[in-house]
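Visitor: Okay, structure incoming, though there's no sequence with it:
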């Protein structure tokens, strides 16, 4: 369900964690009960993340009363509480403590069969042991089932309660006890499989430290992360995890960011570089200025978004929810007809057909069907997050698998987004290339042009000192270049057109040919010279990512019909890069509105189309695409908030993995739904020859639940 806008704006919004959910139906019932509370405007349960969002005012006692039918425990959702709960879940109580009731019921059942074997079928003590097994093992089931029956609410617990009471009434005490125990085992396995699927997010919660070493008033003190404020200086020693998001103010080190971005290779960090909570400082001592509170860190934001995503219903799940709504009452009607029609109209045996009717009730229990989709979605989204891909909901997970066309922005997506000097050629052999480059760098250090940084970076890489070069009469020639005087000689750096204006001769044919060749490769060319001669040329380009060509090739292998680059860059540069990476189409010199129009056309032509961009400049196109995919969302709130999918590590290679994971998720969901329904149908067909028993009914239901759960959990192991 979607929370109404009125409720969202008019009421307080509070998020709570919930312990004790056994199934999706129980979660739905809890949501319904909370909505009935006096001070609550609306509520939304996230079964995948085991959370509830309450719009309005309700105490924890009231919420726990609403979940009393399942003995639910409710706690406020804070980072500290979340981490504590994660640790509790990871280190649970011993098996016998958690399942003592089930073990007791199983023991009573075993003794019942032993007494019946020794003393015969109608042994009173055996019947009492079976009855005790039913009461002890099914107490919580009956408490809910009977209440539902009185309210005419039909869910799986209602079905099971009616079936077990019916079995006792017709004297099938042993089979009633077996059904109770097998149903309890089925619920325990369902809970276990959901816990396993949530584990990847719980592991993330416990990644960030609970305390930080900060410098205050000249003293280094250890404080809880909740007490750290923006602006604090945090000390991170080698081998320690970084507790808060911040910027390095002193020191350098390599940091393992796998917990956030999925990158396996550590990243070098030095002054002014951003670091994230939960990442591991490997080598040097770092002093970090804290930039975000604990609740706002990248990892906290990531956990929140992933949990919200796991709660979003995918189209397949919406179908299952709608189907289950009509399915359960239908099963009740079918079971009643099986029990009543043959004895009334065909002279059948009442005892035999009542038994078959009860078996139909049991086999109709929709456990496998209900768990089939949410378990798969939770497993897949958790796996994606572990690999550095944030998928914002089941609907996007499904849509990624159906993509036919993908559009890419150029800068920062297919390219690195950082200009570099690719060519430096002096025209005369006797020219000292390093001395000339020092003059070029000194001039560019005074420039505001975006490409100047590339020249200065190359000077640093090649250890060319330029700070001692004295420049006089520096001037910027708007739209053309720069000039300045060094040792009495005036140097010019700018476009080829600048030199055509300076001198009638301009460029020689050979120089013009070199420039044309470099421009055809998608590079920006600058000429260096004086009033009388051309001395050198520089070519600067935004380097193509090493992975881009391989990613595009893999996408075509996966059956993506069209890969297109949409960029505002000039057509020549766009075509050169498109050819280099192997795109099927390239469009250059586009305005944002034109990019938007192209995305709309792609959706018309191909049905499902994605846009991959930086999440800021490409916002309109990202919003118009079937799926908007943002690059490099780690630490970028805009990308995390606006895109449907975020590649956290700025890593394009995650895109083929995401498509593969999405398609496998779709296959498994379809398999699970088909299998769950097929098992029910086959078991129901056994009614015709009269072969269906309570044993077969509950085993078929439990078997289907188990297989569906394990099939869905396979999505946690999908690799790149």
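Guide: Here it is on my side, so go on. Please read these numbers as outputs of a predicted model, since none were measured by experiment.

Visitor: make it CA atoms for all contacts and neighbour counts henceforth
Guide: OK.

Visitor: where along the stretch 401-550 of the chain do the strands fall?
Guide: Here the stretch 401-550 of the chain has its strands, by DSSP state E, counting those that start in this stretch, at 405-408, 415-426, 472-477, 481-486, 489-494, 524-529, 534-544.

Visitor: What of the stretch 151-300 of the chain?
Guide: 211-216, 219-224, 233-236, 246-250, 253-256, 267-269, 274-275, 280-281, 286-290.

Visitor: Reformat those as a markdown table; add mean neighbour count and distance to residue 66.
Guide: Converted to a markdown table, the strands of the stretch 151-300 of the chain look like this (neighbours: other CA atoms under 10 Å; distance: least, CA to CA, whole Å):
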| stretch | mean neighbour count | distance to residue 66 |
| --- | --- | --- |
| strand 211-216 | 18 | 35 |
| strand 219-224 | 12 | 34 |
| strand 233-236 | 24 | 44 |
| strand 246-250 | 21 | 42 |
| strand 253-256 | 20 | 44 |
| strand 267-269 | 16 | 48 |
| strand 274-275 | 23 | 43 |
| strand 280-281 | 26 | 42 |
| strand 286-290 | 25 | 41 |
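
Visitor: adding another structure so you can compare the two:
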């Protein structure tokens, strides 16, 4: 019995598992371990090749190891330092992480896992050693041995016809015994309706009606199909786990006045590392010396390098292009951006999509139903209509193989896993299949303005000079703003890269501006009203200020020796792709709204340039209210914000998307996160969702369509056991390969 979960007293133990290859493996392990005394909850991650067991008291680790090993999987207890479970992917209430399902039961005959062959099992199900080629895995050896035995049986049977039945029986047993053993162990562990059980019944039945040769061939085809399925499915795991390989294994660290090379996973927060041109950056950090173009494509999917300098953030796994950098480490290896993304996707795959949960529930009825239909086909015609027993038993056995739920049940999780992985590689992080599926239903997107549609910091947009050139106006203003950290001052200093005159006796005047002596000239920089108190402004100058202010810009007036010398206009400008991102959403039939606390004039100016409707001067609760109003209009609403002051609206929306609030916020808040600040990525998430759901539809059509065709042809006597197993394993391979096409999705 599963014990009730007491969150206050629950402890967790983590295990590494070798041999898992799909959701069915996870469910079989989940079901078996939940039956153990003291276990409160179980969470199995296929991509992470791991299992976390929650328990209220002491846990008998040996029992867990034996229970999983009996199913044919390798298992070891994870090191204590790795037992911490990430809380990044917390699904919304109602997410069903452990819905029972029955394909779900399929072992995949010894899957080759990157998790390696963990100790605790020597069964054929255990995969290859970590990094080992698939053809060296135990399941490949079993498949080749069984195929060789079948070929030998054909040769011996041809030379010695009297021994034909016995040699084919021996060849059959080579593959069937491991399959039957796994079926028995799964039944004892609480999962009786598995592909192994159906295969065992069909093979034994075929022997009983003297179809031994065909039964042996069917077992070989089954193993080959499973082998091909495992190779295809492994690509999804390799795609996301390959992210971890982007981080270099070593780092050059500055210590005791020199540099030394140490393992990257030994770096501590505060260490200063040296990154040479062409090297990958080994840790998240902040540049303390140097500047360079940084290629962030491995983390964000952005192919254009970014120029970064002192005080700017860099991510582990990104590439330093052309300059020597010194970087202060801000996160240890287990907590860097790449590690968080990998953990997020691994855990997200445990949160099932609604379609996946439906297929799981359907399979619980479907698999026993197949057994009933097979039995009826085998028994009714001979009993009711006097049909030939051998003929109809043969057809019934073929229906068992046709009805195997492998392709049907794997159709959804394979596509979801591939979709989550390919999104993560492009900086599109979604916390589970339910979120990924939900994006296709979005009909309205509410954007925050500052830091979301805009870059989050003002820039100089206009310089108007009176009696001086623009460069001279900017130089005087920059001289006054030296040393200031005010956002408007920073914008002026960023704009002025040269010709800054020294500031003499500069002093700030609270609420009005800053004034000082620059090269013997008394200079003031402040608001138009404050400048008007120090100099006479012409009508044309006042109209210029009003015009720029009407465009949503903040205008500072420069006064030199009592005369207006120029105007400097600044604004938090839209992100470069904001207009294109809004247009892309409209092209998908999605309404876009901007919600901002800024003044109406500034909001309307930004909205007009982007082609989006605006709601301005809003408090956080107002944004939440507007999201509710949109939902009451019948719209499915996504809210995009920085994950901090937009928290109420993010929570109220059907899907909350964090963007522009920093890596930690982006990963730990809302339902989805845009790792790179691209407005276009919202439309890409919608497109990815639609692509995944279209892929799932194709998979289900293939899985059920092939079964329907072969069901009819089997009843009519056109096809038999061979085509039946091809209908199952062939469909499984086709479905998995089709899902893997999503790994090539480019958005």
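Guide: Great, that's in hand. Quantities reported herein were computed from a predicted structural model and do not represent experimental measurements.

Visitor: so stretch 357-368 of structure 2 corresponds to what in structure 1?
Guide: Using TM-score structural alignment, stretch 357-368 of structure 2 lines up with residues 318-329 of structure 1.

Visitor: what's the mean gap between the matching stretch and the aligned bit of structure 2?
Guide: Mean deviation of stretch 318-329 of structure 1 relative to structure 2 after superposition (mean CA distance after the TM-score superposition for structure 1): 0.7 Å.

Visitor: Turn the strands of the stretch 151-300 of structure 1 into a markdown table, including distance to residue 662 of structure 1.
Guide: As requested, those are exported to a markdown table (distance: least, CA to CA, whole Å):
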| stretch | distance to residue 662 of structure 1 |
| --- | --- |
| strand 211-216 | 37 |
| strand 219-224 | 39 |
| strand 233-236 | 38 |
| strand 246-250 | 34 |
| strand 253-256 | 27 |
| strand 267-269 | 29 |
| strand 274-275 | 30 |
| strand 280-281 | 30 |
| strand 286-290 | 37 |
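
Visitor: Which of the ones you listed sits closest to residue 514 of structure 1?
Guide: Closest of the strands of the stretch 151-300 of structure 1 to residue 514 of structure 1 is strand 267-269, at 37.1 Å (criterion: CA to CA).

Visitor: what packs against the closest one?
Guide: The helices and strands touching strand 267-269 of structure 1, judged by 3 or more CA pairs under 8 Å, 6 or more residues apart in numbering; DSSP states H and E, are strand 253-256.

Visitor: Name the residues that touch the strand it packs on?
Guide: Applying CA atoms under 8 Å, 6 or more residues apart in numbering, the contact partners of strand 253-256 of structure 1 are 263-270, 279-286.

Visitor: Equivalent analysis for stretch 334-344 of structure 2, please.
Guide: Under the criterion CA under 8 Å, 6+ apart, residues 48, 86, 88-89, 240-241, 243-244, 247, 265, 283-284, 299, 315-317, 333, 424, 429, 431, 663, 667 lie in contact with stretch 334-344 of structure 2.

Visitor: And those residues, which of them are buried?
Guide: The neighbour count (16 or more other CA atoms under 10 Å) marks 48, 88-89, 240-241, 243-244, 247, 265, 283-284, 299, 315-317, 333, 424, 429, 431, 663, 667 as buried among these.

Visitor: Go through the residues you listed and flag which are in helices.
Guide: The helices, defined by DSSP state H, take in 240, 241, 299, 424, 663, 667 from those.
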